[in-house]
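K.L.:
Give the three-dimensional model of this entry:
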Amino acid sequence: MNSTDAPGGGSTSTAAGYRPTGRRETKPAAATSVHFAPGARVPNATPATQDGPEHTTEPFAYDAILLSGFGGPEGQDDVLPFLRNVTRGRGIPDERLEEVAHHYRHFGGVSPINDHNRELLAALRARLQEAGIDLPVYWGNRNWAPYLDEALEQAAADGVRTMLAIPTSAYSSYSSCRQYREDWADALESAGLQQTLSIDKVRQFFSHPGFLQPFVEGVRAGVAQALAAGHGAEQVEIMFTTHSIPTADAALSGAGLFADTEGGGYAAQHLAAAAEIIEQAAPEISWQLVYQSRSGPPSQPWLEPDINDAIGELEGRSAVVIVPLGFVSDHMEVMWDLDEEATETATERGLWVTRVPTPGVHPAFVGALVDLVQERIEGRPASERANATSIGPWFDVCRPGCCENPRLGFKPAIAGLQP
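P.N.:
Sure, this is the predicted structure:
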């Protein structure tokens, strides 16, 4: 591995600030408290966000950026320990975890997500440099090495005191936003940095045109392929798909703004993004929002319909274009649940099928992430921020009670008004 430079140099180790201290299978323990600066409403926040504004209009010079990923196993021996990290606190026995483990074992025990984040890390650094933003980027995962606490330890050792975090998730829900905030609190406590480091987060970026552009291009290409294969426009169905979540969690997503909307803010944000993509790419084609990757017990209601059920119920269609709208890269839920299972379901039904690429390191997406950094450095007003949907731009500081998970009980979190 390469050595790590001090902040401002722009380069870190191969794992972006992570210097391994030996193989480790367990993520940081759950935090028991969070640090509050005197008089602050938002814990472990920079002065720009301590009072909890919906959108920060105060310019602020951050020391570094924290790219936060989900993490994934990189070998067969990693699979079960990784899944234990993902499901910690839920009491799920290894026998049940093995039911999911075979997805990873099918691919040699290696999830592509870490390599995708390495590619994103390199692209983000290059684009920041092009934009004249001289900030180092550290990378830490929630559930596998490089872990968040190790990335924060390295950042602090390099002299970093204020960080702007970019989660690799675009939407509001417990698993796609609040849990990141909880894991940052866990990592700060584990590393003993609660009174040393401040971490803000960029807004949820589902409505940023740079996030949507790769999907616009993908839908156009997918529909064109279907038409070229002899399917009429009226025979094509576009299925925007995202990770299903419990309906109780969905109801608490979106800061209470969508309490009367089925699927809460989580569904509303996806529907708004899909509507914009359709308007730009294929306004004449039928479409729907579907869900995938359900993992809860049958007795627990989750968002529906499942993509396989939806494919099975199609009438008058001969072609399906699958759009992984809820994902930023081709990780396991895309490779297995879509490229394997959903594709097999469509093929068995005699349907022509294609799957649209995820944003990955598409220049427009990487540019969007840099723009999210720039708007916070500049203190750009919400009215001047890039936004392409009927919802947004979303909040810089999470609102009270947004995306909580009552089943798991209250857990300390940062980057929001309610810890």
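K.L.:
CA atoms for contacts and neighbours, from now on please.
P.N.:
OK.
K.L.:
State whether residue 108 and residue 78 are indeed in contact, as I suppose.
P.N.:
No. Assessed by Cα atoms under 8 Å, residue 108 is found out of contact with residue 78, at 10.7 Å.
K.L.:
Mind checking which of the two has more residues around it?
P.N.:
Neighbour totals were compared for residue 108 and residue 78, and residue 78 leads with 18 against 14 (other Cα atoms under 10 Å).
K.L.:
How much space separates the residue located most distally from the centre of the chain from residue 306?
P.N.:
The centre of the chain is farthest from one residue, residue 230, which by Cα atoms, centre = their mean lies 36.1 Å away. Residue 230 sits at a distance of 27 Å from residue 306 (criterion: Cα to Cα, to the nearest Å).
K.L.:
hey, where'd the strands end up in this protein?
P.N.:
Per DSSP state E, the chain carries strands over the ranges 64-69, 137-141, 162-167, 198-201, 236-243, 286-292, 319-323, 352-355.
K.L.:
deepest of these, which one?
P.N.:
Greatest average neighbour count among the strands of the chain goes to strand 137-141 (a mean of 27), per mean count of other Cα atoms under 10 Å.
K.L.:
contacting residues for residue 360?
P.N.:
Counting by Cα atoms under 8 Å, 6 or more residues apart in numbering, residue 360 touches 116, 120, 328, 329, 330.
K.L.:
To compare with the earlier structure, here is another sequence to fold:
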Amino acid sequence: MSYDAVLLSGFGGPEGQEDVLPFLRNVTRGRGIPDERLEEVAHHYRAFGGVSPINEQNRDLKRALQAALTQAGLDIPVYWGNRNWAPYLDEALEQAAKDGIRTMIAIPTSAYSSYSSCRQYREDWADALEASGLQTTLQIDKVRQFFSHPGFIQPFIDGVQSGVAAAMQAGHDRSAIEVLFSTHSIPIDDAARSGAGLFTDVEGGGYAAQQLAVAAHVVAEAAPGISWQLVYQSRSGPPSQPWLEPDINDALEALEERTAVLIVPLGFVSDHMEVMWDLDTEARETAARLGLWFTRTPTPGTQPDFIDALVDLVQERISGRPTGQRANTTAIGPWFDVCRPGCCENPRLGFKPAIAGLQP
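P.N.:
Below is the predicted model:
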């Protein structure tokens, strides 16, 4: 397949105090949540001047990706559009159409299978095409979920190696170190529908299975035999709705015979608000209260291995690279180009058209 452009898609975030509430209204639109409740979350952003780092991080990612594509001999531009804040997806598509773009390969800034990390992006693209009136003139395909790509995983391997070494240099025995791989919690019902129904025997479905596979590979490469677990953060649903557990703070409270903890933000590609607040602020405070030595390893961000991985994901689609020749380093993967019908659907929100990966 030949492509005219890359579409980088992000969550979006406020860039000033006056943006915070309008942004949160966008995130929660259709749920009828009053501003008083939104303010409970707004203080996370207000503590950083109302500015989420995610937009600047995506600007940096767009620049790095554009430079790497050019260096790889791919003369295609990168467009960037967000789900919840400017620049919005429909604006990016309208500009692309004006520039003569007809086929785009989309890269969401999330590596795993779930509603919010895959399906919702596919619904967003379908909505943006409809809002722009471009359904018949602009085609959007999607790269596969890239959780198993070595370029995505390598920054985590490097981080765990450095973190374990730092803990031991600080006087902590290897047996006293715990590695907590942290990812965003999601409703248990949503998790069960993730991963094309291939992991019904795993609590947390494909979403958890994919991250467990990545974590196991990271430990095997970076610190064989080290104690580790997958934990969750950033729960936002009502108390009556079961979400994936354990929460990272509960996991810290439950640690026994440990003096040092490494937090690995396995579910995130950059140091955005949920990393800075939930991990760097709240989890760090919990660890300090418990007397635990603490470090948080880096996200992939714009590290060269990760940027090269994104270029490789585009190249494998352009060349039609066979599955057996695709980069993959975990027991699960490489993942599908075309998402299966109903995969990661959210019945609470009702059926919505979603781009599958090859056809709108």
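K.L.:
Make TSV from the strands of the first structure and add distance to residue 209 of the first structure to it.
P.N.:
Below are these laid out as TSV (distance: least, Cα to Cα, whole Å):
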stretch	distance to residue 209 of the first structure
strand 64-69	20
strand 137-141	23
strand 162-167	17
strand 198-201	19
strand 236-243	17
strand 286-292	19
strand 319-323	16
strand 352-355	21
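K.L.:
so which of these gets nearest residue 259 of the first structure?
P.N.:
Of all these, it is strand 286-292 that lies closest to residue 259 of the first structure, at 18.9 Å by Cα to Cα.
K.L.:
In CSV, list the contacts of residue 360 of the first structure along with neighbour count.
P.N.:
As requested, those are exported to CSV (neighbours: other Cα atoms under 10 Å):
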residue, neighbour count
116, 17
120, 20
328, 21
329, 22
330, 20
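K.L.:
Spatially, which two of those residues are the most separated?
P.N.:
120 and 330, at 12.2 Å, using Cα to Cα across the contacts of residue 360 of the first structure.
K.L.:
Map the residue farthest from the centre of the first structure onto the second structure.
P.N.:
Using TM-score structural alignment, the equivalent of residue 230 of the first structure in the second structure is residue 171.
K.L.:
How about the equivalent of residue 278 of the first structure over in the second structure: what's its closest non-neighbour residue?
P.N.:
Residue 278 of the first structure maps onto residue 219 in the second structure, with residues paired by TM-score structural alignment. Leaving out its chain neighbours, the residue that sits closest to residue 219 of the second structure by Cα to Cα, 6 or more residues apart in numbering is residue 226, at 7.0 Å.
K.L.:
shouldn't that neighbour be in contact with residue 180?
P.N.:
No. Between residue 226 of the second structure and residue 180 there is no contact, the gap being 10.8 Å when judged by Cα under 8 Å.
K.L.:
Tell me, how many residues neighbour residue 25 of the second structure?
P.N.:
There are 17 residues near residue 25 of the second structure, going by other Cα under 10 Å.
K.L.:
Residue 29 of the second structure too?
P.N.:
For residue 29 of the second structure, using other Cα under 10 Å, the count is 11.
K.L.:
Also residue 69 of the second structure?
P.N.:
Count around residue 69 of the second structure with other Cα under 10 Å applied: 22.
K.L.:
corresponding residue for residue 65 of the first structure in the second structure?
P.N.:
If you follow residue 65 of the first structure across to the second structure using TM-score structural alignment, you land on residue 6.
K.L.:
Same question for residue 79 of the first structure.
P.N.:
Matched by TM-score structural alignment, residue 79 of the first structure corresponds to residue 20 in the second structure.
K.L.:
ok, how many other residues are close to the closest residue to that match other than its chain neighbours?
P.N.:
Closest residue to residue 20 of the second structure apart from its sequence neighbours, by Cα to Cα, 6+ apart: residue 14 at 5.4 Å. By other Cα under 10 Å, the residues close to residue 14 of the second structure number 24.
K.L.:
any idea how far residue 272 of the second structure is from residue 14 of the second structure?
P.N.:
Noted for residue 14 of the second structure: a distance of 11 Å to residue 272 of the second structure, by Cα to Cα.
K.L.:
what residues are shared contacts of these two?
P.N.:
Each of residue 52 lies in contact with both residue 14 of the second structure and residue 272 under the rule Cα under 8 Å, 6+ apart.
K.L.:
Please, where are all the helices along the first structure?
P.N.:
All helices of the first structure, identified by DSSP state H, fall at 79-86, 94-106, 113-130, 148-157, 179-191, 209-228, 247-251, 264-281, 307-312, 332-335, 343-348, 363-378.
K.L.:
mean shift between the second one and the second structure?
P.N.:
Superposed on the second structure, helix 94-106 of the first structure shows a mean distance of 0.7 Å to its aligned residues (mean Cα distance after the TM-score superposition for the first structure).
K.L.:
In the second structure, which residues correspond to that helix?
P.N.:
With TM-score structural alignment applied, helix 94-106 of the first structure matches the range 35-47 in the second structure.
K.L.:
swap in the fifth one?
P.N.:
Alignment note (TM-score structural alignment): helix 179-191 of the first structure is matched to residues 120-132 of the second structure.
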